[in-house]
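**Student:** next comes the sequence, and after it the predicted model I'd like to discuss.
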Amino acid sequence: MAAEKIKAETRTEFGKGAARRIRRADKVPGVVYGHGNDPMHITLPGHDTWMALKHGGANALLELEIDGSKQLALTKQVQVDPIRRTLEHIDFVAVTKGEKVTVEVPVHLNGEAARGTLVVTGTSTITLEAEATHIPEYVEVSIEALEAGTQILASDLELPSGSELLLDPETLIVNITEQQSAEALEADLESAEAEAGIEREESDDAEGSGSSEGDDSSSE
């Protein structure tokens, strides 16, 4: 993963008021932790930072140029406004080239399993140790034409060179099962309801199905 270059500035104003002023100027407040140094509070350009995060994914690596000096920084936490979808704040961890870091990497499924099967994802992310400058954006798993009964475990994953799995090798990643019919699903639901002591109410149609047109004749 190549580091995106972003120019940043140190900031000395803090608090909600200062943060709002920063965001109104299309900038983003952030902080860089790590390597035994005091936290470095910075301001980043809003649009450029947003694009860098979209390109780099959950573990985006940025090369921050802060007041003339350069610092590699790994994205650790991103706060986004849930309504406006704008960046609110970013936490970074300072890293160096060659340094190994622990990250959560998403699993992407590729292809389609055999017909009549159901693909169940056991876990959507895995924990890896990788060099800070070579963190994979995702790990790809092929499920093409896999038959029911197939299971893919963490130990089956093909990891990028330099990455090490920090997860129980027996962890289930993908399980391919037979696809149930609507009738089988309904039967399972009825069985579960019966075990739980739940009685289904009869519909109005079912209640009225036993009545006949001649029932009203006695009223004449």
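**Tutor:** Ah, there it is.
**Student:** drop to CA atoms for contacts and neighbour counts, all remaining ones
**Tutor:** OK.
**Student:** tell me where this structure has strands.
**Tutor:** In the chain, the segments counted as strands under DSSP state E are 4-10, 27-33, 40-45, 61-66, 69-80, 87-95, 100-110, 117-121, 125-131, 139-142, 151-153, 164-165, 172-178.
**Student:** turn those into a markdown table, including mean neighbour count and distance to Ala187.
**Tutor:** As requested, the strands of the chain are exported to a markdown table (neighbours: other CA atoms under 10 Å; distance: least, CA to CA, whole Å):
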| stretch | mean neighbour count | distance to Ala187 |
| --- | --- | --- |
| strand 4-10 | 18 | 54 |
| strand 27-33 | 22 | 54 |
| strand 40-45 | 20 | 57 |
| strand 61-66 | 22 | 51 |
| strand 69-80 | 17 | 44 |
| strand 87-95 | 20 | 48 |
| strand 100-110 | 17 | 31 |
| strand 117-121 | 16 | 18 |
| strand 125-131 | 18 | 33 |
| strand 139-142 | 16 | 33 |
| strand 151-153 | 18 | 26 |
| strand 164-165 | 15 | 41 |
| strand 172-178 | 18 | 16 |
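**Student:** next up, a structure to set beside the first:
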Amino acid sequence: MSSDLKLEAESRQDHGSRSSRRLRRDDKIPAVVYGQGSEPLSVTLDRPKFRATLNAAGPNAVITLDVDGSDYLTIVKNMQRDPIANRVTHVDFMLIDIDQRLIVDVPIALVGDAVLVRQEGAVVQQQMMTLTVEAPAGNIPQVFEVDISEMSIDNSIRVSDLEMGTGVVPQVEDESLIAIGQRSRAAVAAEETGGEDSDGLGEDAAMGGDAVDAGEASDEDAGEDS
């Protein structure tokens, strides 16, 4: 069985850093296909086509790699990048079966406007950027979108709140936090200052009450003296 996503590649015989640098200058990416007991196959990718494929389908997509007319069902296992230019410099493709269960990291994206959190003088803090799941190769989520529009400080978002697809099993506890609402230091400081002012006024009022009582007592004493 093949996937609907297809990417052309060319087999290559030249190896080594010099050959790889030459490929990158020509806007191509060296890659390798391996797995299922087969010998690793070195291939070359067209950079613009590879970028377009990933942008369209996501990093965990099942890709049918067409190498010189032969199809290989794969998933991107690893991508190396240039630390300065952030360009992909090498790709590892792993051979798979469409029904094979895989463990992958799926990105988590927060969507919506957390109005209630802002009204409480807080901000949303994302605690988990990716979620590790086990899923059938043909049903791997590309991203978990988390709606935070109904979120509040007292209502954090946890793994158990996510909608998992068929056969998708998270590899962490259901109660693991994804996003929380947390007050800023300024908001906490303002709240504490307000509380102290209220207490101070209460003490002054109490002292004022004692003074009145003392005055009344003095008047009574004066009346007795007269």
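**Tutor:** Looks like it arrived, so ask away. Quick caveat: nothing in here was measured; it's all calculated off a predicted structure.
**Student:** once they're superposed, what TM-score comes out?
**Tutor:** The pair, once superposed, lands on a TM-score of 0.76 when counted by TM-score structural alignment, normalised by the length of structure 1; 185 aligned residues with a CA RMSD of 2.1 Å.
**Student:** ok, back up a step: so can I have TSV of the strands of structure 1 showing distance to Leu53 of structure 1?
**Tutor:** Formatted as TSV, the entries for those read as follows, by distance: least, CA to CA, whole Å:
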stretch	distance to Leu53 of structure 1
strand 4-10	9
strand 27-33	13
strand 40-45	12
strand 61-66	8
strand 69-80	8
strand 87-95	10
strand 100-110	15
strand 117-121	26
strand 125-131	18
strand 139-142	18
strand 151-153	30
strand 164-165	24
strand 172-178	26
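**Student:** compare those strands and give me the one nearest Met51 of structure 1.
**Tutor:** Between Met51 of structure 1 and the strands of structure 1, the tightest spacing by CA to CA is seen for strand 4-10, at 9.5 Å.
**Student:** and the closest one, what does it pack against?
**Tutor:** strand 40-45, helix 46-56, strand 61-66 (3 or more CA pairs under 8 Å, 6 or more residues apart in numbering; DSSP states H and E).
**Student:** show me how far it is from its chain's centre.
**Tutor:** The gap between where strand 4-10 of structure 1 is centred and where its chain is centred comes out at 26 Å by CA atoms, centre = their mean, to the nearest Å.
**Student:** contacts for it?
**Tutor:** 40-45, 48-49, 52, 61-67 (CA atoms under 8 Å, 6 or more residues apart in numbering).
**Student:** of the strands of structure 1, which is nearest Ala194 of structure 1?
**Tutor:** Using CA to CA as the measure, strand 172-178 is the one of those that comes nearest Ala194 of structure 1, at 24.2 Å.
**Student:** what angle sits between that closest one and strand 100-110?
**Tutor:** Orientation check (axes from the mean of the first three to the mean of the last three CA atoms, to 10 degrees): strand 172-178 of structure 1 against strand 100-110 gives 10 degrees.
**Student:** strand 172-178 of structure 1 to strand 117-121, inter-axis angle?
**Tutor:** For strand 172-178 of structure 1 against strand 117-121, the angle by the same axes, to 10 degrees is 160 degrees.
**Student:** superpose on structure 2 and give me the mean offset of strand 172-178 of structure 1.
**Tutor:** Its aligned residues in structure 2 lie a mean 1.9 Å from strand 172-178 of structure 1 after superposition (mean CA distance after the TM-score superposition for structure 1).
**Student:** off-centre distance for that strand?
**Tutor:** Going by CA atoms, centre = their mean, where strand 172-178 of structure 1 is centred and where its chain is centred differ by 19 Å.
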